[in-house]
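**Student:** Starting from these lines, generate the structure:
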Amino acid sequence: MLVFILLTLYVLLALFLIYGLLINGMRPSKTLAWLLAIFTIPVGGILLYIMLGRNRRKKKLARLRKNSIEFPSYSEDLIEKTSKPKYKKMMSLMAKVTHFSPTSHNEVTLLEDGEHTFNKIFESLEKAENYIYLQYYIFEEGELADKLFALLEKKIKQGVLIRMIYDGFGSYSLSAAYLKKLKSMGVEVYPFLPFRFGRFLSSLNYRNHRKIIVVDGIIAFTGGINISDKYLRGNTDLGKWHDMHLAIQGPAVAFMEHVFISDWFMVSEKKIPLSARPEDETDSGQETVQVIPSGPDDAFPNIEHCYLSIINEAQEYLYITNPYIIPSNEILKALQMAALSGIDVRLLIAEKSDSKLVDWTVRSYFEAFLKSGIRIFLFPYGFLHSKILVSDDDIASIGTANIDVRSFEHNYEVNALLYDSDKAKSLREIFLRDCKKSTELKQDTYTRRPATDKLIEGLARIFAPVL
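**Tutor:** Coordinates of the predicted model:
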């Protein structure tokens, strides 16, 4: 009798999950894959779907109802006044899906690698008078974390309010002792989806991959760099980590602060006011910036749409730096079409990866890239972790998102779109400089790689939807 009851419950649960699969509107191939897993892998198929397959986007309306911060959909005036007409459509698209308008009169500073970035961050933190907001996917203890702790302690004594969010998975090594010291000195600290009994399976697949600092609503930082000593000294396996970060001053800071405040509400269920406003007049600079947040509870995969728009608008060149290029079918086809139409498309990827499985999966797409005329360069010095798209000397994207389904569908990410010729040219020069240091793959030699490599790549590619 007990076996019959358990079997009946199992079948009912499977039918319930299948019902959800069919009405959630997934791509047919993805739906079929999950149906096969549920039917052919007893118990394990259901557990995998609960961990990796469920879509949380339908919670968006409930979250928005609770959050009292609202911005206008977009600024028609700025979109109309932009000096680059070919990006008006992109500005409108991004504004409609993110509710974040582009802003002018910003000053953006490119911060290459850890030492440059942290010098600027600590300089800005030292100037804080009212509040500091910090949010990181990876927060590791070490020399850098100790230096940050000492500075935060100093600012707390000066009356500065400090709030911090860390990801429960990415910062798994962060000790209870360090957190206790932060809290005891007055820092408000919350984890994003920590691993807890009863919620492990439902939260494992949804991570907060954002890196944000906001100081007094005056300056904001974002990009690929985490709080980790590997950006300063490197590590044994990969050497020094190389990355690109941004310091932003001007109206765009308000939108970066809004991203933090929204996440703060998610982790603490506390509403906090927005200090900076995007409509505030500033004389920071002349650069147009659009903040692009994206997460699994958004109505659309905002950053995937952003990347597709940049690819499709490219007329002369498209240069991409990213360690994890595991493209969706849409991105793959767009890149191939761009290259086949005569656009100079190049990919700059780290020669070594921090994950063997990810490395083999990334490499499984190389032949398809090379066949369509896309040039691939492998950077050999340390681990290149930057997430940059730059095109036509007039637009660039820098942020936290990789070019993979995980960043598009499962992670909370944030990028900054820079509609600025000077920054685009600087990033192009950095890209070409790094390409000169790298090894270019050639199609004729790469296609002759061992059959065992092709087999491993094929097996690894099965995991592309969840990496």
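**Student:** For the rest of this, base every contact and every neighbour count on C-alpha atoms.
**Tutor:** Fine.
**Student:** following whichever strand or helix holds D359, which helix or strand shows up next?
**Tutor:** Taking DSSP states H and E as the definition, one finds D359 inside helix 356-363. The element immediately downstream of helix 356-363 (helix or strand, assigned by DSSP H and E) is helix 366-371.
**Student:** helices or strands next to that following helix in the packing?
**Tutor:** strand 375-379, helix 443-446 (3 or more Cα pairs under 8 Å, 6 or more residues apart in numbering; DSSP states H and E).
**Student:** Buried ones in it, by neighbour count?
**Tutor:** F366, E367, F369, L370, K371 (16 or more other Cα atoms under 10 Å).
**Student:** For the comparison step, fold the sequence that follows:
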Amino acid sequence: MDRLAGQKEVAKRHRRQHPSRLFSRRVVTVALLLAFQAAFPIVGLYVLSDYFIYINTVLRIVSIAVAVYIFNRPGNPEYKLAWVIPILIFPLFGGLFYILYRLQASIKHLRLRMLAILEATQPLLEQNPETMERLRKENHGAQSQANYLFQDAGYPVYDNTTTEYLSTGEIKFARLKDELSKARHYIFLEYFIIQEGIMWNSVLEILEEKVKKGVDVRLLFDGMGCLTTLPADYERELRKKGIQCKVFNPFVPVLSTVYNNRDHRKIAVIDGHTAFTGGINLADEYINAYVKYGHWKDSSILVKGEGVWSFTMLFLQMWYCDDPAALCALPRSEFDQYRPSYYHPQEFDSDGLVQPYGDSPMDNQRVGENVYLNLIYGAKDYLYITTPYLIMDSELRYALCVAAKRGVDVRFITPFVPDKALVHMTTRSGYQELVEAGIRIYEYTPGFIHSKTVVCDDQVATVGTINFDFRSLYLHFECGVWMYRTKAMKQVKADFLETLQSCREITLEDCKRVPVYRRLFWSVLRLFSPLM
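**Tutor:** Purely as a prediction, here's the structure:
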């Protein structure tokens, strides 16, 4: 009890400090540097004001040319439109900024590093042909999905794996601590957000104990996700404790589009045979120890068995992204120590088929969106989805509307209490089109739902980190677990139906009652939805 009281006091102190951290010297310095860089072209024009007429003409021509170039590039039309509109609204600088950002070497270097790593690790992700054949005989539609994930994305489908759906952050927290305490050989953690408080401090305490016992502990966190939640150079502090720590894509105060590409994954791997993923980060709001936006509803999934191998590889791919040569130099035998059976010689149990997968913005594959599209097109009876953000491209919207019109029971649960006001308004701006097509939308009235789940026809489901928005589907590194007839699949459905009891349904009358001025504002927001 004394320890818990102490942890709560730490959390309270942290929450008192956290709002002011946004205005700390570190953040203010960053803001000033970015403002200086943004102002530089304006100052340059002022200095060259005698030549303004000529410069103005040239820059406008450049912006028009850039807009034409963007329109003719392959890619999502809405995403392209979100670039073209501001370029044409601000022709003096729009085209120039786009060119400067596209020419930045940092993006190219990140892409080349990730592609080298994916190429080096692909042979390690082997598909057991018997497992794929079994799935083909049982359910050809499900086998098509699994075949896509292996042939196009490189992730095998596994037997000899069990799953457990964890329906709240509190349950995940308890199970994570329990599994971490059992670690004997290695712990790999990869999270988007870590924040000092009850949750992280409890995990850190276990990690410190494990390091003292010789366990290989590695932590990878996102530089932008933790920009305002962890002290500067926090990774050095952890290294002093014996924890190997890296920051993915650390934030440097230089204007760059590379900061759009965040590591949004949440992965924990213990001894190669146990893994977690889902929407839950290592911060107190995820376990409701800190009430941020009402009750925080989230979910995770616990995977045990052969399927954990893909999570181990996903972690190692990101761990070595700053030094792909080091990974490529490792002999194949070096990876054997991380395989599920290396520290678990007993046979694994099985409760269906499992296919963990990753999504990278560097390979133009759009794996996360394609998984969702395949589930939507394959649905026959029902499709139940939870997501914190509902900001989709036309392809996803069309697929969902067609599914509803052919008789599929399509339902969404989204938040009632927003975490980002403009994003929430953009989510609501799309309700009417979906409801008119027959899709039922519910808002979670106790607070904010951050869970990312899809379950379909009592056959398949996916749980992961991928939101129904442009950032998750186009810009972030993400991951998930596709499941066929597993225990967790049934638990996802049960949790969805139970959560509905705490929701209010959005009717067509609700959509039509929205005032005209708000509709106009929402229309503007939707133009820029790919940037949210």
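**Student:** Now render the buried residues of helix 366-371 of structure 1 as a markdown table, adding distance to E287 of structure 1.
**Tutor:** Formatted as a markdown table, those follow (distance: Cα to Cα, whole Å):
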| residue | distance to E287 of structure 1 |
| --- | --- |
| F366 | 35 |
| E367 | 38 |
| F369 | 33 |
| L370 | 35 |
| K371 | 37 |
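**Student:** re the thing from before, let me know which of the helices and strands packed on helix 366-371 of structure 1 is tucked in deepest.
**Tutor:** For those, the largest average neighbour count (mean count of other Cα atoms under 10 Å) is found in strand 375-379, namely a mean of 21.
**Student:** What range does it cover in structure 2?
**Tutor:** The aligned range for strand 375-379 of structure 1 in structure 2 is 440-444, by TM-score structural alignment.
**Student:** Distance to S421 of structure 1 added to the helices and strands packed on helix 366-371 of structure 1, as TSV?
**Tutor:** Converted to TSV, these look like this (distance: least, Cα to Cα, whole Å):
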stretch	distance to S421 of structure 1
strand 375-379	24
helix 443-446	33
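**Student:** who wins for proximity to S262 of structure 1 among these?
**Tutor:** strand 375-379 (36.4 Å; Cα to Cα).
**Student:** Mean distance of the helix or strand that that closest one is followed by to its aligned residues in structure 2, please.
**Tutor:** Sequence order places strand 383-384 as the next helix or strand after strand 375-379 of structure 1, per DSSP H and E. Compared with structure 2 after fitting, strand 383-384 of structure 1 deviates on average by 1.2 Å (mean Cα distance after the TM-score superposition for structure 1).
**Student:** What is the corresponding segment of structure 2 for the helix or strand following strand 383-384 of structure 1?
**Tutor:** Counting by DSSP H and E, the element after strand 383-384 of structure 1 in chain order, helix or strand, is strand 388-391. On structure 2, the counterpart of strand 388-391 of structure 1 by TM-score structural alignment is residues 453-456.
**Student:** All the strands of the stretch 301-450 of structure 1, residue numbers only.
**Tutor:** 317-321, 325-326, 344-350, 375-379, 383-384, 388-391, 395-399, 403-404, 413-419, 439-440 (DSSP state E, counting those that start in this stretch).
**Student:** Could you tell me where the second one falls in structure 2?
**Tutor:** Under TM-score structural alignment, strand 325-326 of structure 1 corresponds to residues 390-391 of structure 2.
**Student:** now the last one
**Tutor:** Structural correspondence for strand 439-440 of structure 1: residues 504-505 of structure 2, per TM-score structural alignment.
**Student:** how far out from the middle of the chain is that stretch?
**Tutor:** 26 Å (Cα atoms, centre = their mean, to the nearest Å).
**Student:** mean distance, it to its aligned residues in structure 1?
**Tutor:** Mean for stretch 504-505 of structure 2 is 0.8 Å (mean Cα distance after the TM-score superposition for structure 1).
**Student:** what does that stretch contact?
**Tutor:** Applying Cα atoms under 8 Å, 6 or more residues apart in numbering, the external contacts of stretch 504-505 of structure 2 come out as R440, I441, Y442, E443, Y444, T445.
**Student:** which one of the helices and strands packed on helix 366-371 of structure 1 lies closest to K89 of structure 1?
**Tutor:** strand 375-379 (28.2 Å).
**Student:** could you say which helix or strand contains P340 of structure 2?
**Tutor:** P340 of structure 2 belongs to no helix or strand, assigned by DSSP H and E.
**Student:** thought it was touching A275?
**Tutor:** No - with contact defined as Cα atoms under 8 Å, P340 of structure 2 does not count as touching A275 (10.4 Å).
**Student:** out of these two, which sits in the busier spot?
**Tutor:** Each of P340 of structure 2 and A275 has its neighbours counted (other Cα atoms under 10 Å); A275 has more, 27 against 23.
**Student:** so who does whatever residue of structure 1 lines up with the more buried one touch?
**Tutor:** Under the alignment (TM-score structural alignment), A275 of structure 2 maps onto A220 of structure 1. Each residue near A220 of structure 1 by Cα under 8 Å, 6+ apart is listed here: I212, I213, V214, A247, I248, Q249, V253, M256, E257.
**Student:** same check, this time on L78 of structure 1
**Tutor:** Applying Cα under 8 Å, 6+ apart, the residues near L78 of structure 1 are P102, T103, S104.
**Student:** which ones among the residues you listed are found in helices?
**Tutor:** Judged by DSSP state H, the subset of these located in helices is empty.
**Student:** sorry, back to before: please report the distance of the match of A275 of structure 2 from I46 of structure 1.
**Tutor:** 42 Å (Cα to Cα, to the nearest Å).
**Student:** Which position in structure 1 pairs with S350 of structure 2?
**Tutor:** Looks like S350 of structure 2 aligns to G285 there (TM-score structural alignment).
**Student:** That match: neighbouring residues, count only.
**Tutor:** G285 of structure 1: 14 neighbours (other Cα under 10 Å).
**Student:** how about the helices and strands packed on helix 366-371 of structure 1, which one is nearest S294 of structure 1?
**Tutor:** Short answer: strand 375-379, nearest of those by Cα to Cα, at 27.5 Å.
**Student:** and stretch 33-47 of structure 2, which residues are buried?
**Tutor:** Going by 16+ other Cα under 10 Å, stretch 33-47 of structure 2 has these buried residues: L33, L34.
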